[in-house]
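>>> coordinates for the following, if possible.
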Amino acid sequence: MRSCAESFSEYALRALGRDYGANLLPRGLDITLCDQLFLIGGGLIWNVYFACLALVIGFGLAVVVAVARFSENPFLSRPAGAFIFIFRGSPLFIQFFFFYSAFVLLPRAGIDIPLGFLTLTVNTSALTTAQVGGVIVLVLNTTAYSAELFVGALRAIPKGDLEAADAYGMSGFTKFRRVVFPSMLRLAWPSYTNEAIFLTHSTTLVFLSAFPARQQSGEAFYYARYFVDQTFNPFVAYPIVAAYFILLTLAIIGLFGLANRRLNRHLPKVQRPRLRFRPTYIR
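Below is the predicted model of the structure:
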């Protein structure tokens, strides 16, 4: 029976690959509580990787899509609206399967997919990995949801702020940078915090879908399912992964709360909006 120190050295970083821990995962009666704690905790590295990368890229894309959707130009607003509708209207789990099929199955069948900047062929193997293909799906999904939040915030900006910017002679990008963008963030931030939390929870779907875990290198929920299959006991591994995600959620609320106070630093404390976690049960 392994000690907790041995479990830590063998499985704390095992989620990064076989070069960072034991060659094989624990099996059967050899599995200890420490094995599950450290291996599931190590898998959380990938959840954080997926969430951070998708949030950073998706935030920038969401601002662009929201501005296009808010535009009075139909050649900008209609494609942006269609993009938002498609990715908000379809389940995320289906999106994972669809994109994996597009990245793998069609090229394998001899059907190349030209994207302009890239042609998907059987040799574009990076897109079939969770580290690349899975991130693309998460980015597109959070872009659509975040853009809709930002559009609502753009519509809620007080007209007096815009009129004041016009009175000061601001126009174009200066007006957007000094007035529109900060106001949009301030109004949308509490809802965007919930989007960040939901996206982090959604990272458990990456390996649950068709994207493979190479060398048994997966995220937290991947290892929780592995331990349940080995021990036939869901009352240890699943509570462990749930506890890890609760801690991760608290960390997100804390970090986004600091940003929220920064965005509303000009308001009296009694008028500053407080962040509230409102889980989305149906998406």
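
>>> C-alpha from now on. contacts and neighbour counts both.
Will do.

>>> the strands in the stretch 1-150 of the chain, which residues?
113-114, 119-120 (DSSP state E, counting those that start in this stretch).

>>> compare with the first, here's sequence two:
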Amino acid sequence: MSCLQTLQDYGLRAVGIGERLLPKSDFTLCDQVVLIGSGMIWNVYFATAALCMGFFASVAVALARNSRHGLLRKPAEWFIFIFRGSPLFIQFFLFYEAFTLLPREGITIPLGFTEITAETRWLTRAAAGALIVLFLNTTAYTGQIFHGALRAVPRGDLEAASAYGFTPWQTFRRVSFPTMLRLAWPAYTNEAIFLFHATTLVFFSSFPAWQQKGDALYYASYFADKTFNPFVSYPILAGFFILGSLGVIGLYGIAYRRLTRHLPRTARKPLRLRAATLVR
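All right, here's what the predicted structure looks like:
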């Protein structure tokens, strides 16, 4: 089988398009690259969806954390403390048990947009349940990052906005929010890379890969088990994640240049790729 035929048969297998049966023997390098690359679709889905939803939720959490009202501040503080203080893998485990065992005992869990009952089995699948866990986790971390940046907004900027007669909403929209993003963006880029890497934990969590529609680690582990050689499939997986990390840094670098376009060139600090960037 040619590599082009392999790409046609297995390129979208992770999302249910193409051959249903996995190759059983005579694995080629092309087979492993194509199938692991197919599984990366799920890792990109988890990271992209969690980051997009978590961005807006984290802004709300940061504002609540910065509020003078205890009814807003305390829940935000506890939310950040719980999700930053507990391991992500344990969060996967607890949420899966909550989505399966509690409804089985007749205990319903209201989420606002839906109610978890014995009929909401879709939440036990990785596409939904694991995404919820990743969303809550990145919301807590990013909320703390944004809160720190919000507290670091120069007081002189706020006083200047007040002198111009800005309302509180105008001050936030034109001064506080853009400055908060600019100050937080390097750390937020680091969080985005970490979350992208953390999507590999979905494979180890209790959330099943429905109809073998697994992520990249699912296929890498499959080839390692079949060939008894982890030194081919896992380096391929690492290569895909390195390329993905470079893509994240590139996209966030473009956004960072947009956020700092009004600053003098001497005051701009470019967002550069460094080894420390890949560590939370």
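
>>> can I get the strands of the stretch 1-150 of structure 1 in JSON lines with distance to Arg27 of structure 1 and mean neighbour count?
JSON lines is the format used below for the strands of the stretch 1-150 of structure 1 (distance: least, Cα to Cα, whole Å; neighbours: other Cα atoms under 10 Å):
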{"stretch": "strand 113-114", "distance to Arg27 of structure 1": "42", "mean neighbour count": "12"}
{"stretch": "strand 119-120", "distance to Arg27 of structure 1": "39", "mean neighbour count": "16"}
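
>>> okay if I get those as CSV plus distance to Phe227 of structure 1?
Formatted as CSV, the strands of the stretch 1-150 of structure 1 follow (distance: least, Cα to Cα, whole Å):
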stretch, distance to Phe227 of structure 1
strand 113-114, 39
strand 119-120, 36
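
>>> and Ala164 of structure 1, which of the ones you listed is closest to it?
Comparison of the strands of the stretch 1-150 of structure 1 against Ala164 of structure 1 by Cα to Cα identifies strand 113-114 as nearest, at 47.3 Å.

>>> how much does that closest one stray from structure 2?
Strand 113-114 of structure 1, aligned to structure 2 and superposed, deviates on average by 3.2 Å (mean Cα distance after the TM-score superposition for structure 1).

>>> which helices and strands does that strand pack with?
strand 119-120 (3 or more Cα pairs under 8 Å, 6 or more residues apart in numbering; DSSP states H and E).

>>> what distance do you get for the residue nearest to Leu106 of structure 1 when sequence neighbours are not counted to Thr143 of structure 1?
Sequence neighbours aside, Asp112 is the residue nearest to Leu106 of structure 1 in space, at 7.1 Å (criterion: Cα to Cα, 6 or more residues apart in numbering). Remark: distance between Asp112 of structure 1 and Thr143 of structure 1 (Cα to Cα, to the nearest Å) = 26 Å.

>>> higher neighbour count, these two?
For Asp112 of structure 1 versus Thr143, neighbours defined as other Cα atoms under 10 Å are more numerous around Thr143 (28 against 15).

>>> any idea what the more buried one aligns with in structure 2?
Thr143 of structure 1 maps onto Thr139 in structure 2, with residues paired by TM-score structural alignment.

>>> would you check that Glu148 of structure 1 makes contact with Phe83?
No - at 10.5 Å, Glu148 of structure 1 does not count as touching Phe83 under the criterion of Cα atoms under 8 Å.

>>> higher neighbour count, those two?
Between Glu148 of structure 1 and Phe83, counted using other Cα under 10 Å, the more crowded position is Glu148 (24 against 19).

>>> spit out the contact partners of the more buried one.
Glu148 of structure 1 makes contact with 66, 84, according to Cα atoms under 8 Å, 6 or more residues apart in numbering.

>>> settle this for me: the residue nearest to Leu106 of structure 1 is touching Asn123, isn't it.
No - here Asp112 of structure 1 lies out of contact with Asn123, judged by Cα under 8 Å, at a distance of 10.3 Å.
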